[in-house]
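J.: Build me a model from this:
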Amino acid sequence: MRNIGFLSFGWWSAAPGSRVRTAKELMDDTIRLAEAAEDAGMDGAWIRIHHYEQNTSSPFPLLAAMGARTSKVELGTGVINMRYENPLYMAEAAGTADLISGGRLQLGVSRGSPEPAADGPGTFGYPLPVGKTPAEDAAERIAQFREAISGAQIAAPGAHAHVRAGERLPITPQSPGLSERIWYGAGGNESARRVGELGMHLMSSTLVAEATGEPLGTVQQRQIQVFRDAWRDAGHAGEPRVSISRSIMPIVDDATQMYFGPHLKRDRMGANRDQIGELDNAVSTFGKTYVGDLDKLEKELREDEAVMSADTLLVTIPNQLGADFNRITFGALAELRDRLSS
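T.: Now for the predicted structure:
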């Protein structure tokens, strides 16, 4: 493992104890989270994208602001539901944000997960075409987006376009290298294989759409190998990257003990373990929470096959506790990366 970053679910709430109570506070605090991660020596600041909920939903203005206030950390999404997106407009927004950040975007995309709206994409103006599945619809949008950010000639020129005969118009602005930094959130082996064939990087979260009774890391490690084999067999250049998400709660002081201590108690009682459940009509494996001091976390994570195989570990954080609280754990997470990389 070479990189560690945070993944913020980006919730805001006026509930008791929340330090991120409004949408405005969320935006300001997420920028501060990115700054805190960079100051602590972490490698990435990633945000989750969901619609019709009180959380981050429109990534590119926020990513651009995070990019303007930092200089080193990768800035990512986990993940953009492509069924809500106009691929060409998204290509413009992504190119703009990537240029502002100096080429640090790492964009995770997918067909999306269950959301509150009965037909969210339809209300955005993108109803599911007759005869297509959601996965097929998303795949077409992803392909068009990737083509656009690669500099392809997209639009036929009008009478006053300044292009040579036979040329078409590309999407602008273009940001060099962005097309090589697109990830896909895969839930199982078949989607992982397809990601490798298409030459995108692989994101795997704290759950997978498979339930064998084995630990989550074991199931995910097979998914990672399927992806890497497919990438190699397709003959893609460059290095295939893999990110794994985990819930990790370092206990380093009185504040983290107060908030994370109850999870540690459950862990000691044996109640903290991987779970089998159902999501989106699929039986799935849900990962446990890693909690404790750095010695305990290092020992347990070394036994997680997927974590040790991936190049990037994304740690889900309690963003409603605010940037000041999360800043406490970021230094510990950077040290944990160094330990696991040695």
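J.: Only C-alpha atoms from now on, for both contacts and neighbour counts.
T.: Will do.
J.: what's the following helix or strand after whichever helix or strand S247 is part of?
T.: Using DSSP states H and E, S247 maps to strand 242-250. Helices and strands here follow DSSP H and E; after strand 242-250, the next one along the chain is helix 254-268.
J.: Remind me what the helix or strand following that following helix packs against, helices and strands.
T.: Next along the chain after helix 254-268, taking DSSP H and E as the criterion, comes strand 275-279. In terms of contacts (3 or more CA pairs under 8 Å, 6 or more residues apart in numbering; DSSP states H and E), strand 275-279 is packed against strand 282-286.
J.: buried stuff in the strand it packs on?
T.: Residues S284, T285, F286 are the ones in strand 282-286 that count as buried (16 or more other CA atoms under 10 Å).
J.: now the first one: how far from R273?
T.: The one in question is S284. According to CA to CA, to the nearest Å, S284 and R273 sit 14 Å apart.
J.: what's the answer for the second one, then?
T.: In this structure, T285 and R273 are 11 Å apart, going by CA to CA.
J.: The last one now?
T.: Between F286 and R273 the distance is 9 Å, computed by CA to CA.
J.: Measure how far the strand holding S247 is from the centre of its chain, please.
T.: From the chain centre to the centre of strand 242-250 is a distance of 11 Å (CA atoms, centre = their mean, to the nearest Å).
J.: what does that strand rub up against?
T.: Under the contact criterion CA atoms under 8 Å, 6 or more residues apart in numbering, strand 242-250 has outside partners 7, 201-206, 224, 256, 260, 287-294, 297, 306-307, 310-317, 329, 332-333.
J.: Which of those fall within helices?
T.: With helices taken from DSSP state H, the overlap with the contacts of strand 242-250 comprises I224, T256, F260, L294, L297, A306, V307, T329, A332, L333.
J.: For the comparison step, fold the sequence that follows:
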Amino acid sequence: MPAPGVPLQKLGFLTIGVFDDADPRAGHETTLRVIELGEELGFDSAWLRHRHLQFGISSPVAVLAAATQRTTRIELGTAVTPLAWENPLRLAEDLATVDVLSGGRLNPGVSVGPPMHWDDVKAALYPDTADVEDFSYERVARFVRFVDGAPASGFRGKEGVVEEWSDRVQPHAAGLRSRLWYGGASLRSAQWAGENGLNFLTSSVVKAEVTEDFATEQAGQVQAFKAAHPAGRVSQGLVVTPTDSATPAQRAKYEAYAAERTPRTRSPQGPGRLMFAADLVGTGEQIAEQLYAHAGFREVEEVVFALPFSFEPEDYVQILTDIAGTLGPALGWTPTA
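T.: Here you go, the predicted model:
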């Protein structure tokens, strides 16, 4: 995406699926309806983010399994599944099953590193093995091998009268390996994803390693990934909120939400020196102009725009409708019929 005039190839959206603790079903149903709407509007993909021990979707795999039965075309992804919470073999089985149900539309995104609030959750998550769990890239590599069909057992064959055992994950989802993504925020993660043949998800959070300019840092990571894996897919995820059809009350809410989050974008945050991208609020044309000026955006042909958290269902309908109807076309994107 070097300049205006080069069309955006794929357009998706990301949600965390907020729900009310007193009525969790309603929030999950809203998420499924948002995915259905995305397909109706012509989006290429819909992605869910994990929110463990919060009031957002803790099991995207289960929700996406439901979504496979309510959609027919749109690609479905996780952005991202933190593998520190998962057994790689069991996750490979679950994802393969959902991919089969979807007809080959699943795009699992994963990441590694210790779970957030590790000291608070490790006794519940790994009561016997917390001190020896491996949260390095090897955990991802093990997961990838299982998805790819590597042996997971030393036994295969018939046992008894009817039981037939396989030595690899079943069902085996042909093509799923090529649709695995790694979500990274550092230069090393971008390089590692490329070197290991994964696709690369870069979001609204990156580490300040070379510069304190978010767009420049992100562009450098994407370039490093492309150098390591020229044929790989890379997608950028920023928070964008078009206001073309928004009511005055919605515009005011969106602007206040972005303003509250703006201070964290002015300098690297915490010991990890994390940099956050500013939320983009405005008309589709205004946001398109800002994106074309963004060094990170100019390196990609796919985007997965993140929906703001904690908004009402009607807000998401308006935002998605404006992304598909105004912002996407301003970026040269064409909805899928």
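J.: Output the ones in helices among the contacts of strand 242-250 of structure 1 as JSON lines; include the columns distance to N86 of structure 1.
T.: Listed next are those as JSON lines, based on distance: CA to CA, whole Å:
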{"residue": "I224", "distance to N86 of structure 1": "30"}
{"residue": "T256", "distance to N86 of structure 1": "42"}
{"residue": "F260", "distance to N86 of structure 1": "41"}
{"residue": "L294", "distance to N86 of structure 1": "44"}
{"residue": "L297", "distance to N86 of structure 1": "42"}
{"residue": "A306", "distance to N86 of structure 1": "34"}
{"residue": "V307", "distance to N86 of structure 1": "34"}
{"residue": "T329", "distance to N86 of structure 1": "37"}
{"residue": "A332", "distance to N86 of structure 1": "40"}
{"residue": "L333", "distance to N86 of structure 1": "36"}
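J.: which residue in structure 1 lines up with F297 of structure 2?
T.: Alignment note (TM-score structural alignment): F297 of structure 2 maps to V307 of structure 1.
J.: wait, isn't that match in contact with L297?
T.: No - V307 of structure 1 lies out of contact with L297 (CA atoms under 8 Å); the separation is 12.0 Å.
J.: neighbour-wise, which of the two wins?
T.: V307 (24 against 19; other CA atoms under 10 Å).
J.: mean shift of the helix or strand where T30 of structure 1 lies relative to structure 2?
T.: Using DSSP H and E, T30 of structure 1 maps to helix 23-39. Taken over the aligned residues, the distance from helix 23-39 of structure 1 to structure 2 averages 1.0 Å (mean CA distance after the TM-score superposition for structure 1).
J.: so that helix corresponds to what in structure 2?
T.: Helix 23-39 of structure 1 corresponds to residues 24-40 in structure 2, going by TM-score structural alignment.
J.: Nearest residue to R302 of structure 1 in space, ignoring adjacent ones along the chain?
T.: Of all residues not flanking R302 of structure 1 in the chain, M308 sits nearest, at 6.3 Å (CA to CA, 6 or more residues apart in numbering).
J.: what residues are up against that neighbour?
T.: M308 of structure 1 neighbours (CA under 8 Å, 6+ apart): M1, L301, R302, L340.
J.: Would you mind measuring from it to R339 of structure 1?
T.: 11 Å.
J.: what's the answer for A143 of structure 1, then?
T.: Distance, A143 of structure 1 to R339 of structure 1, by CA to CA: 38 Å.
J.: likewise S57 of structure 1?
T.: Taking CA to CA, one finds S57 of structure 1 at 34 Å from R339 of structure 1.
J.: What's the local residue count around R70 of structure 2?
T.: 15.
J.: Next, work out how far apart it and A306 of structure 2 are.
T.: R70 of structure 2 is 22 Å from A306 of structure 2, by CA to CA.
J.: ok, now K158 of structure 2?
T.: K158 of structure 2 is 48 Å from A306 of structure 2, by CA to CA.
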